[in-house]
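# Here is a sequence with its predicted model. Questions after.
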Amino acid sequence: MPTYEYKREDGTVFEFIQGMNDKPLTTCPDTGQPVKRIISGGGGVVYKGTGWYVTDYKNGSRPAGKDDSKPDTSGSTGSAAKSDKPDTPPAE
């Protein structure tokens, strides 16, 4: 249920929890003073889940160091040079 803010005629503000379909309060339940519902900032955005993903960005931007379009030139694999011949399965 949402929390609404009300302002009493003396200028003090209080919050009241009520259903969205309930009518706004006209008097304060504690003091009996006339009240008006005020527009509040509401709650902040709540992000739930495991985190952000590269696929979440429409413009294709990626975090620094995560560009998959460039080949790995680090040479840390230690593999021999590749030949121009396609890979063939071993003979049985």
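Good, I have the coordinates.
# going forward, measure contacts between C-alpha atoms and count neighbours the same way
Noted.
# Could you tell me which residues make contact with the residue nearest to V35 when sequence neighbours are not counted?
Excluding the flanking residues, the one nearest V35 by C-alpha to C-alpha, 6 or more residues apart in numbering is R8, at 4.5 Å. Neighbour list for R8: 14, 28, 33-36 [criterion: C-alpha atoms under 8 Å, 6 or more residues apart in numbering].
# ok, second structure coming up, stack it against the first:
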Amino acid sequence: MPIYAYKCSACQHEKDVLQKMSDPILVDCPACGQPTFVKQVTAAGFQLKGSGWYVTDFRDNAKKPAADSSAASSPASTTSSSS
């Protein structure tokens, strides 16, 4: 279930509410009772864990080209220094 942030425009009371997506939007402020409780726009918070697609496909790709280019330059410098 998502957590929604609400804020009262009358008394500035803020509250995070755990709700189903099908639950009705809250309107009445629990602090002052005014019908000015408004759902806030917030960023979704989540974290990818384990060895899923992000870890295996995207995170390591940024490091691979740097490792390949340094590995390619190392043998060339080793051969030229031994000649």
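That came through, no problem. Since this is a predicted model, take the numbers as computed values, not measurements.
# TM-score of the superposed pair?
The TM-score (TM-score structural alignment, normalised by the length of the second structure) is 0.56; 66 aligned residues with a C-alpha RMSD of 3.1 Å.
# how close does the residue nearest to V35 of the first structure sit to P34 of the first structure?
R8 of the first structure is 6 Å from P34 of the first structure, where distance means C-alpha to C-alpha, to the nearest Å.
# Give the residues shared as contacts by those two.
Any residue near both R8 of the first structure and P34 by C-alpha under 8 Å, 6+ apart counts here, and that gives C28.
# re earlier: in a markdown table, list the contacts of R8 of the first structure along with distance to Y4 of the first structure, neighbour count and secondary structure.
As requested, these are exported to a markdown table (distance: C-alpha to C-alpha, whole Å; neighbours: other C-alpha atoms under 10 Å; DSSP: H, G, I helix; E, B strand; the rest coil):
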| residue | distance to Y4 of the first structure | neighbour count | secondary structure |
| --- | --- | --- | --- |
| F14 | 8 | 13 | strand |
| C28 | 13 | 17 | coil |
| Q33 | 17 | 13 | coil |
| P34 | 15 | 15 | strand |
| V35 | 12 | 22 | strand |
| K36 | 10 | 16 | strand |
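# and which of those is nearest to D67 of the first structure?
For the contacts of R8 of the first structure, the closest approach to D67 of the first structure (C-alpha to C-alpha) belongs to F14, at 51.5 Å.
# from memory that closest one sits against Y6, does it?
Yes: contact status for F14 of the first structure versus Y6: in contact at 5.5 Å, counting by C-alpha atoms under 8 Å.
# Could I get the full set of helices for the second structure?
For the second structure, the helices defined by DSSP state H occupy 53, 64-82.
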